[in-house]
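Enquirer: here is the input, now give the coordinates:
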Amino acid sequence: MKIVLAQPRGFCAGVVRAIEIVERALEKYGPPVYVRHEIVHNRHVVESLKAKGARFIEELREAPPGALTIFSAHGVSRKVEDEARLMALPTIDATCPLVTKVHNESRRYVAQGRILVVIGHAGHPEIEGTLGQIEGKAHLVQNEQDVDGLAIAPDAPVAYVTQTTLSVDDTRGVIAALNRRFSDIQGPETRNICYATQHRQTAVRELARVADVIVVVGARNSSNSTRLREIGEQAGLPSYLVADGGEIDPQWFRGVNVVGVTAGASAPEVLVDDVVEALKRIAPSDVSVLDGPEESVSFRLPAELAL
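Expert: Okay, here's the model as predicted:
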């Protein structure tokens, strides 16, 4: 059996930065530190940080008075920021800089008097944070049908932003529907879309050209990992989302010659290695890596944690 790894795969720069923020905060201030929501959507990452002294909470009231609190990579609403100030909680913001860019764009469009449309998944923490960063009403759309249902005049000034874990391909149809519907509309350039999401989706499509089965390493509550599995299925291949090698089912690979393996942006490479070892136990395997872009993006840490 041949195992082919996608390139790129796994951690993106925003995830690397968020995890490093928690680790450095633990080193500098000592445990425990409190993190609102999972720092990234991966159980293995969360458990590893718990073992070092991080405590994960969903509401700020769960943090003791004066406890250092970190906002996750997904970003938070202004209400959460205000609540932290009222509680006098010292905070460090681990929001991905690309998510922060979406927040800033949203506020700029609203300040220009435009009606804001946010493209994304209802209930996703990034979307909740983005909607909560905007003064006044914003409209959430998840698909082209939602665009048709918007109660906005066709000639009204409109602007849109998108969830960062959606790629250009994911949003193309919705953006086209918005442009058909509204005569005065603005939105970010496609180069402002999250590079990591686009790269990983493109890599899965390339993987589907050579593989018989696709395995995506990632968490089930990870939007970008779930999308990678869907892309494999859309290419006509059996595609499976697994947390680690323990979830590999040998039945999936009967008669299979080539297994394609990739990982979502919040899945560490150690879990990819675990899956590869599980596959090798099923059949003797050669491992290769597809050609793909080498990512060199990195984001600076908050000033209080910089070396």
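Enquirer: could you use CA atoms for every contact and neighbour count after this?
Expert: Noted.
Enquirer: how about the strands in this structure?
Expert: Per DSSP state E, the chain carries strands over the ranges 2-5, 33-36, 54-57, 69-71, 91-93, 115-119, 138-141, 157-162, 184-186, 213-217, 239-242, 258-263, 286-289.
Enquirer: so which of these is nearest Val204?
Expert: Taking CA to CA, strand 258-263 is the member of the strands of the chain nearest to Val204, at 7.2 Å.
Enquirer: which strands and helices sit next to that closest one?
Expert: strand 2-5, helix 195-210, strand 213-217, helix 269-282 (3 or more CA pairs under 8 Å, 6 or more residues apart in numbering; DSSP states H and E).
Enquirer: of those, flag the one that's most buried.
Expert: Scoring those by mean neighbour count under mean count of other CA atoms under 10 Å gives strand 213-217 as the most buried, with a mean of 27.
Enquirer: what is the orientation angle of it with helix 195-210?
Expert: 160 degrees (axes from the mean of the first three to the mean of the last three CA atoms, to 10 degrees).
Enquirer: just how off-centre is strand 213-217 within its chain?
Expert: Mean C-alpha position of strand 213-217 versus that of the full chain (CA atoms, centre = their mean, to the nearest Å) differs by 18 Å.
Enquirer: quick one: list the elements packing against it.
Expert: Applying 3+ CA pairs under 8 Å, 6+ apart, we find strand 213-217 packed against helix 223-234, strand 239-242, strand 258-263, helix 269-282.
Enquirer: try 10 Å
Expert: strand 2-5, helix 195-210, helix 223-234, strand 239-242, strand 258-263, helix 269-282 (3 or more CA pairs under 10 Å, 6 or more residues apart in numbering; DSSP states H and E).
Enquirer: how close does the nearest residue to Ser222 once chain neighbours are set aside sit to Phe71?
Expert: Spatial nearest neighbour of Ser222, excluding adjacent residues (CA to CA, 6 or more residues apart in numbering): His41 at 5.4 Å. Going from His41 to Phe71 by CA to CA, to the nearest Å gives 13 Å.
Enquirer: give me the number of residues near Val256?
Expert: 12 (other CA atoms under 10 Å).
Enquirer: count of neighbours near the residue nearest to it when sequence neighbours are not counted?
Expert: Closest residue to Val256 apart from its sequence neighbours, by CA to CA, 6+ apart: Asp212 at 6.2 Å. By the criterion of other CA under 10 Å, Asp212 has 18 neighbours.
Enquirer: before we go on, could you also do this sequence so I can check it against the first one:
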Amino acid sequence: MDRQKLQIRLAAPRGFCAGVDRAIQIVEEALGKWGAPVYVRHEIVHNQHVVSRLESLGAVFVEELDDCPPDRPVVFSAHGVPKAVPAEAERRNLVYVDATCPLVSKVHVEAERHHKAGKEIVLIGHAGHPEVIGTMGQLPDGAISLIETEEDAQAFEPKDSANTAFVTQTTLSVDDTASIVAILQDRFPGIATPHKEDICYATTNRQEAVKAMATGCDLFLVIGAETSSNSKRLVEVALRAGATDSRLVASAADVDWDWFDGVGTLGLTAGASAPEDLVQGLIAACRARFDIEVEHVTTAKETVTFKLPRVLTAEV
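Expert: Sure, this is the predicted structure:
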């Protein structure tokens, strides 16, 4: 009996970005330097498969510093933390390593610069996301106003419309953010903008790859976690760019194979915190069921790397 033919369009770039690579390596290096257990405040990156592997090596994930004993090191997640967190770690004399992505740290620095210049700051982002909590926590309460939607941008009323600035979460939809920024710039022509776009290169590259290949895809699968902002945006981008259907899955185990009824072309990518073995696992699961052909769609080459914190590389 002939098997259903399935063409898989495989996006590149996909999966781990430099910030995620660095954060995972920081936990691994901390375990190598200090031994287990090493505590990690919040998921180091938003992917349970990554978290589970690090737990097997001796990492212990907690939500607050109160859950960390005084005699063990703690790592802060890639999403960034409010200033109060390292301040509390220092007060308790904890050894800590900050794994905040350097591109998130750049947004923190921008926000502080605008605040020192006396500007009223708008943060475009999603309420409750750890990155947003971390960025807003760089400044005193009330110094940053959060805008999530175009409606929020229309309704925002600054104290001084001629003295405003905006920054953004790094993992947003490029197109959605552009629409919000356009409204703000139309309403407040003098609003200060980031020196360089805050949405990170990896988020942008992954969205551009999806846009380039979504048209003609009967189904588009994005491997990533429900808590991963950049992964959820890829699902939305695929639908807007022409995919008939688009879904987020944590791994091949979460696929409902009924989705493949009538599917001739599958688009496949992975969010910036999803490991490549999950991608290959899904391709293998497809190969076991269908007569597959894999087409690689490459829209950019990524060569970015970030240095590890000095506390891990310095000689004892």
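Enquirer: on that earlier part again, closest one to Ala94 of structure 1 among the helices and strands packed on strand 213-217 of structure 1?
Expert: Among those, helix 195-210 comes nearest to Ala94 of structure 1, with 17.4 Å by CA to CA.
Enquirer: on average, how far is the closest one from the matching bit in structure 2?
Expert: Mean deviation of helix 195-210 of structure 1 from its aligned counterpart in structure 2 after superposition (mean CA distance after the TM-score superposition for structure 1): 1.0 Å.
Enquirer: next, the angle strand 258-263 makes with that helix.
Expert: Using the same axes, to 10 degrees: helix 195-210 of structure 1 against strand 258-263 is 170 degrees.
Enquirer: helices and strands around helix 195-210 of structure 1, which ones?
Expert: The helices and strands touching helix 195-210 of structure 1, judged by 3+ CA pairs under 10 Å, 6+ apart, are strand 2-5, helix 13-29, helix 168-181, strand 213-217, helix 223-234, strand 258-263.
Enquirer: list the residues that contact the corresponding residue of structure 2 for Glu23 of structure 1.
Expert: Alignment note (TM-score structural alignment): Glu23 of structure 1 maps to Glu28 of structure 2. Glu28 of structure 2 makes contact with Arg22, Gly35, Val38, Leu54, Leu57, Gly58, Ala59, according to CA atoms under 10 Å, 6 or more residues apart in numbering.
Enquirer: same thing but at 6 Å, please
Expert: Residues in contact with Glu28 of structure 2 (CA atoms under 6 Å, 6 or more residues apart in numbering): none are found.
Enquirer: same question, Gly264 of structure 2
Expert: Leu6.
Enquirer: coming back round to it: so which of the helices and strands packed on helix 195-210 of structure 1 is nearest Gly149 of structure 1?
Expert: Using CA to CA, the nearest of these to Gly149 of structure 1 is helix 168-181, at 10.5 Å.
Enquirer: what are the buried residues along the closest one?
Expert: Val168, Asp170, Thr171, Val174, Ile175, Ala177, Leu178, Asn179, Arg181 (16 or more other CA atoms under 10 Å).
Enquirer: excluding residues flanking it in the chain, which one is nearest the fourth one?
Expert: Taking CA to CA, 6+ apart, and ignoring the residues beside it in sequence, Val174 of structure 1 has Glu144 as its nearest neighbour in space, at 4.9 Å.
Enquirer: could you check how far the one you found is from Gly120 of structure 1?
Expert: For Glu144 of structure 1, the distance to Gly120 of structure 1 - CA to CA - is 12 Å.
Enquirer: those two: which has the busier surroundings?
Expert: Gly120 (22 against 16).
Enquirer: right, and the more buried one touches His139 too?
Expert: No - counting by CA atoms under 6 Å, Gly120 of structure 1 stays clear of His139, with 10.4 Å between them.
Enquirer: tell me, how many residues neighbour the equivalent of Thr171 of structure 2 over in structure 1?
Expert: Per TM-score structural alignment, the equivalent position to Thr171 of structure 2 in structure 1 is Thr165. By the criterion of other CA under 10 Å, Thr165 of structure 1 has 24 neighbours.
Enquirer: show me the contacts for Thr165 of structure 1.
Expert: Thr197, Asn224.
Enquirer: hmm, back to that, looking at the buried residues of helix 168-181 of structure 1, spot the one nearest Leu86 of structure 1.
Expert: Taking CA to CA as the measure, Leu86 of structure 1 lies nearest Thr171 of the buried residues of helix 168-181 of structure 1, at 37.7 Å.
Enquirer: hmm, back to that, now which residue in structure 2 aligns to the residue nearest to Ser222 of structure 1?
Expert: Mapped onto structure 2 by TM-score structural alignment, His41 of structure 1 lines up with His46.
Enquirer: where's its match relative to Leu31 of structure 2, distance?
Expert: 20 Å.
Enquirer: who's more crowded, those two?
Expert: Of the pair His46 of structure 2 and Leu31, His46 is the one with more neighbours under other CA under 10 Å, namely 25 against 19.
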